[in-house]
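> can't give you the sequence, but here's the structure:
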């Protein structure tokens, strides 16, 4: 990287003024008039904080100094009357010199002082400072994943596992403060890949492209109301280079991946691309024991042992093209596409024992599941910065076509190998989504202290699922019989029309207030083949949000916020196609699901002293009505059926503590502690389930001589309450070492995942009046991973892009 030494000199000059002048002029100095203005960038039209402002007299000696605030304003009192010169300087901009004639009162200054961007090349220097691993910003916590060496060669799931207030279970499902009904965005943009299955999508995104993660616990009215728990925004790396890129190759005993990315810019055009080619092996085992009850006495006990070992090849890529016709306008095209094969084959042994000890049945189940998927998000964006600083208009459009073919072939045989039955289910899903969005921000005051934001948005979804089921109780070559009662076509459409208004206000003495409201109209329609079992529902949701914060000191902030959120069911929750590949455990959708509605309050305290310490403490309370949860029931034969329902509400409250600090200049540490209580109550089902849960993680990094870094990470999650039972504790840990070869711009990272444990285990327990069950899941993830990363290219400044943020689709598998 190169620096402009002239700009550095001016900045140091300004710093000297700021530190030296208060002492030099501490005596009685004649007071003069005050000058005020706003500092802004002439190209981006955005205000510039912390710009150095100095005043020199006719002899060139410094006589006063100040710096601009976060909103770009400054106020500076002159030492007396006379002729002066104002010097405004900021790194990356040309210095501004203005005469000040204070001989007859306050000199006249424009309301806004515009600084032009410097085009001079900067000399090469070594950067010794870096962002904190965790930062606090208004309304969010930010985890700077690019500074964490343990993420090399990993996936987005590995990154989120270390972020504050988040928890990632062994299956890759993400929760925020114990709740999984959240939205995951990529660069502020909705992703159909995330909507299909967040856990799968996170495993398809390489950690190498992630710059930071924004955790928004109480989103404002600007965000879609969808996502009761909150919003996660994954920010990817924007290569600021005229021609640059990176190639990452990783290999372990469970996965192999190649991740290329490239960026180039010329004149008014710029382009970036990143790809992901991933082969992942997924091995697991499960032991199930379920006892059916009648009047409290056991009637039969089901024993199952299941093993899975699947290889899942998949790929994804994203292309962004930007065009800036002038200094205030920008056009962008973004295409994100993905495809892959996600098999889920298994072999399972089942035995059913009666209370007298005899076995009523025993069989082997061989299930071969396949899922092939293909999808894309294609978006166009236009952004224009208007005349006033902070005044901006954005318009965006996106189309997201996705499709997938899933099927299973399940064969059942006796323990002696004699054929019993076979079943095949063929399912084809097609989904198209269109989004139109426009946003406008308008400053209501010259200093930007009062800002009004507004916008409108429309989403149109159309999904179809055709499924056919075939069955035979005779071995091949006997023909399969078509089961018309279990075959159908499910069509579902959803329309969301929304608008919002948000007011942001900065007051004196460190007070900040934000209040907004969003109105969302939702129309849902569904039907089976021939129009049978048709249903429709129309909802109008008023979604208010509010935040009040006080900057107690330069280092301490106290904030109180409220948000109303909702979670809509989607086609995966509604689809009535039953997965009966295991005839003793059936999973089916529920077309009659309604959205859940949540109210949340949060009180947070932030402490960020100049020493580099970061501390955030938050207490929260959530009330959810008609919550969406999994309900498992059994019939007289002991067959279990799992389906999502709205038959309960819940309360969740607790606290979250996050901290990052340096033990020594070479030894850093950060950690998170989450404590929450979940209370489920269903009057319809006469079920009450309550309990506390805790999860804690610790991450530490130490720098050795020779550009070598070491890192260790560990996470422990205690027993967690579910609607019908609980999940047992689990523990995850890893060690990493990184060597940087600066001459070749090569980085070598070696990581050990759970090196002392062959599997990661967790048991799911359900206790009801009709049955009690436990499922012990073991996930094979012990691995040794080697990652090579090579970076190339030269620097240039690339603008960040705004993209569609459809954060209103419930991810598959959220709870």
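Cool, the structure landed. Please read these numbers as outputs of a predicted model, since none were measured by experiment. Numbers count the residues shown, from 1 in each chain.

> Please make it C-alpha for all contacts and neighbour counts, starting now.
OK.

> which residues touch the spatially closest residue to residue 343 that is not a sequence neighbour?
Once flanking residues are discounted, residue 343 sits nearest to residue 370: 4.4 Å by Cα to Cα, 6 or more residues apart in numbering. The neighbours of residue 370, taking Cα atoms under 8 Å, 6 or more residues apart in numbering as the test, are 341, 342, 343, 344, 345, 405, 406, 407, 408.

> so which helix or strand takes in residue 43?
For residue 43, there is no host helix or strand (DSSP states H and E).

> residue ranges for the helices of the protein, please.
For the chain, the helices defined by DSSP state H occupy 5-24, 156-160, 192-196, 198-203, 571-574.

> Who are the packing partners of the third one?
Read that as helix 192-196. Counting by 3 or more Cα pairs under 8 Å, 6 or more residues apart in numbering; DSSP states H and E, the packing neighbours recorded for helix 192-196 are helix 198-203, strand 359-385.

> related to what we said a few turns ago, please, a PyMOL command that selects the buried ones among the contacts of residue 370?
With 16 or more other Cα atoms under 10 Å as the criterion, this PyMOL line picks the buried residues out of the contacts of residue 370:
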select buried, resi 341+342+343+344+345+405+406+407+408
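
> quick one on the thing from earlier: could you look over the helices and strands packed on helix 192-196 and pick the most buried one?
Most buried of those, by mean neighbour count (mean count of other Cα atoms under 10 Å): helix 198-203, with a mean of 21.

> just how off-centre is it within its chain?
Distance of helix 198-203 from the chain centroid (Cα atoms, centre = their mean, to the nearest Å) equals 11 Å.

> which outside residues touch it?
With Cα under 8 Å, 6+ apart, helix 198-203 has contacts from 155, 156, 157, 171, 172, 173, 174, 184, 193, 194, 811, 812.

> do stretch 680-697 as well
With Cα under 8 Å, 6+ apart, stretch 680-697 has contacts from 162, 167, 647-651, 671-679, 713-725.

> again with stretch 7-27
Stretch 7-27 has contacts (Cα under 8 Å, 6+ apart) with 52-54, 62-66, 89-95.

> one more structure, for comparison:
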């Protein structure tokens, strides 16, 4: 605890201390800067995020530019002596050009004062077409997918949205990977809650697609972000309403596979605002199938083949609701707070799980089971933030706090029929109550250095107190109505307590130089202390504490016509999440059992990246290449138990390497028709580093995925959208995961001055059932499994907005806590152990 107190006390002392700023003298070298403030010519209100481009007066080529902040103020740097014209533009306003501005050695700092733009006098339909925001935006440090412009996801959840995002891959179970790595840091509105730490795939199903505004993909995070997430950072931005007035929005969808109902209300009066919103989503009677054939190779005896098959049926109910509050104390002080509650209930049924065992092709026995798995959870998050800004632009200090708790009951009942398959002979039940609790405090300070506006210093500190509990027990019963009796064995009935304390401090420095170059470097230090023990055992889990330095370096060069070249290096750490640590034995399928390992160490990954962005006409292209090297990789170890069961555990063994390349493009064919798509490919090299030929494993190969999205605006406020995504076979350490593809289409019409919309959507309408084939190959195991999912869906979409809003909302930037530190199970994971899925 002394490390945390020392770091926090040091930051509180240093944050407002002006003496830390390295002042840059300007007497020897002139400061080249053009500033101004952009206002609405009719109301006099500032216009946030307006674009300011500095054009060469002779060629009219763009030389540099900037984007106005929330107060409409802009600062342009990165130019030299010459003659220029400043061009200002923003949606809904007429473009504005200044007279020629001549920059000389004696006139390098120009303040244009207030500039007022006129409203654009064109029809409403034309505004919609011309002002349609790009579906994909490329920024200096991230790629942004504007999900609010994609109507094909209506009625879906966050996993449906993420399938459309470049550089991401999402399998049909909702497991997410970024450029082949499932070890990613996932934030929701810049912060991570306990529900994400439990199981990312399940957490995404709690967030309806209609609630997502955009998704940010950050492949090379700076030191400001937690060191967690070897693949990068994924930030899901939900819709917020900072406008004045009162409004109520109703959003609903009803379909064959699932339905949802959402309500969002906002009230803003003066400096105080309230928001109340929530979405509920249900999925019902989702049918599927399961087939599995595993051959156990016994060098000293007879080979055993086990065949399994069953019909599956899933029902689910998700909901998440949020109450938010914000208050602008004055021009420089801003408060926000929110409380969010959620529920997640999923019931999975395997009806008639038939298991046939063959010895040397002779049927030895047949077993019939019914398996019922109930995954029921609830969670609550409370977030508080105080932000202080200053007269100096870009200078800001903030304090954030987060409390998060998630309760998860994951139980299963396995009923075994008698030899004639007529009556239930016995039952086995597993109850597993999991609790995830976090408390976080974070301090951040941002300040410009000098007067040029080209240097930014950021530093801060953070402390995360995390507590996890897994209370598990096994019970047996005779017949279909016998009373359950608890198994008296600490391996099957115990309570595991896991306390983790992560303290961190960081510093990051951004410098613009040589007109078109920007470099951003930083260093972060994290110290982790862990205490773990079993309630019913005298032996504690002895896990040593550890500290790690995490450097990051990014450099970018602006080229002609807005093109950009970027290079980056960073080191990341990946702590195992609770699903890899939980010692509860998962026996929902008795032939394939798994158990977590509380003694796992973190992974370390070095990432190298080179990217190039360009524009051709009205279209954008991005090319990215990368190399990733992971040591201490957490890998599954599969063995055969005495009763011919495949048993999976986890160890820090081996390494992972990946060399990849991706390209994506946003093409504007006309003002009404646009396309965007991407192709991602990487070559994976995996090894577990073991010498024993019975357990040694390695694998390598290409993984390719692609996506395509089309949007067409029709007359009279009709809009047509279509989407498709496909991923090929995924390489795993001991086999492969089969490829799959999904697609969807929707048509929507707006009415009543765009207050309402109604539409029709279809998902996978030509495919009755997806069948995904997976392989597992070891010296002693050969397994082929096929999972079927019937997710064809037809849906009706409806939304309507009540109330009147104006643009006089608060213009303060909101910050939040970002907890970024759990390795999640992704594609190829042996299963969510914490949740017994």
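Nice, I can see it. Note that the coordinates shown come from a computational prediction; the quantities given were computed from them, not determined experimentally.

> that older thread, among the contacts of residue 370 of structure 1, which one lies nearest to residue 765 of structure 1?
Residue 765 of structure 1 has its nearest neighbour among the contacts of residue 370 of structure 1 in residue 344, at 23.1 Å by Cα to Cα.

> rewinding a little: name the nearest of the contacts of residue 370 of structure 1 relative to residue 663 of structure 1.
Using Cα to Cα, the contacts of residue 370 of structure 1 come closest to residue 663 of structure 1 at residue 342, 44.3 Å.

> aligned partner of that closest one in structure 2?
Alignment note: residue 342 of structure 1 maps to residue 346 in structure 2; criterion TM-score structural alignment.

> So which residues of the stretch 451-600 of structure 1 form strands?
Remark: strands assigned in the stretch 451-600 of structure 1 by DSSP state E, counting those that start in this stretch are 481-482, 488-506, 511-527, 535-551, 556-567, 585-587, 596-607.

> Let me have those strands in JSON lines, extended by mean neighbour count and distance to residue 428 of structure 1.
Formatted as JSON lines, the strands of the stretch 451-600 of structure 1 follow (neighbours: other Cα atoms under 10 Å; distance: least, Cα to Cα, whole Å):
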{"stretch": "strand 481-482", "mean neighbour count": "14", "distance to residue 428 of structure 1": "17"}
{"stretch": "strand 488-506", "mean neighbour count": "20", "distance to residue 428 of structure 1": "10"}
{"stretch": "strand 511-527", "mean neighbour count": "19", "distance to residue 428 of structure 1": "16"}
{"stretch": "strand 535-551", "mean neighbour count": "17", "distance to residue 428 of structure 1": "22"}
{"stretch": "strand 556-567", "mean neighbour count": "22", "distance to residue 428 of structure 1": "25"}
{"stretch": "strand 585-587", "mean neighbour count": "18", "distance to residue 428 of structure 1": "17"}
{"stretch": "strand 596-607", "mean neighbour count": "21", "distance to residue 428 of structure 1": "28"}
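
> Which of the ones you listed sits closest to residue 327 of structure 1?
It's strand 488-506; of these, that one is closest to residue 327 of structure 1 (Cα to Cα) at 26.4 Å.

> How far off centre is that closest one?
19 Å.

> and it, which stretch of structure 2?
Mapped onto structure 2 using TM-score structural alignment, strand 488-506 of structure 1 covers residues 494-512.

> same deal with stretch 726-741 of structure 1?
So stretch 726-741 of structure 1 sits over residues 736-751 in structure 2, by TM-score structural alignment.

> for stretch 621-634 of structure 1, same thing?
Aligned using TM-score structural alignment, stretch 621-634 of structure 1 spans residues 627-640 in structure 2.

> ok, residue 553 of structure 1 - how many residues close by?
12 (other Cα atoms under 10 Å).

> picking that back up, list the buried residues in the match of stretch 726-741 of structure 1.
736-750.

> quick one: residue 747 of structure 1 and residue 707 of structure 1, what's the gap?
10 Å (Cα to Cα, to the nearest Å).

> Tell me which of the two has more neighbours.
residue 747 (19 against 12).

> before we move on, back to that, so among the contacts of helix 198-203 of structure 1, which ones count as buried?
Buried subset of the contacts of helix 198-203 of structure 1 (neighbour count, 16+ other Cα under 10 Å): 155, 156, 157, 172, 173, 174, 184, 193, 194, 811, 812.

> Could I get the residues you listed in JSON lines, plus columns for distance to residue 691 of structure 1?
Converted to JSON lines, these look like this (distance: Cα to Cα, whole Å):
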{"residue": "155", "distance to residue 691 of structure 1": "32"}
{"residue": "156", "distance to residue 691 of structure 1": "30"}
{"residue": "157", "distance to residue 691 of structure 1": "27"}
{"residue": "172", "distance to residue 691 of structure 1": "23"}
{"residue": "173", "distance to residue 691 of structure 1": "20"}
{"residue": "174", "distance to residue 691 of structure 1": "20"}
{"residue": "184", "distance to residue 691 of structure 1": "27"}
{"residue": "193", "distance to residue 691 of structure 1": "34"}
{"residue": "194", "distance to residue 691 of structure 1": "30"}
{"residue": "811", "distance to residue 691 of structure 1": "25"}
{"residue": "812", "distance to residue 691 of structure 1": "25"}
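
> Tell me the one among those nearest to residue 619 of structure 1.
Using Cα to Cα, residue 174 comes nearest to residue 619 of structure 1 of these, at 20.2 Å.

> so what corresponds to that closest one in structure 2?
By TM-score structural alignment, residue 174 of structure 1 lines up with residue 176.

> got the contact list for its match?
Contacts of residue 176 of structure 2 (Cα under 8 Å, 6+ apart): 168, 169, 170, 182, 200, 201, 826, 827.
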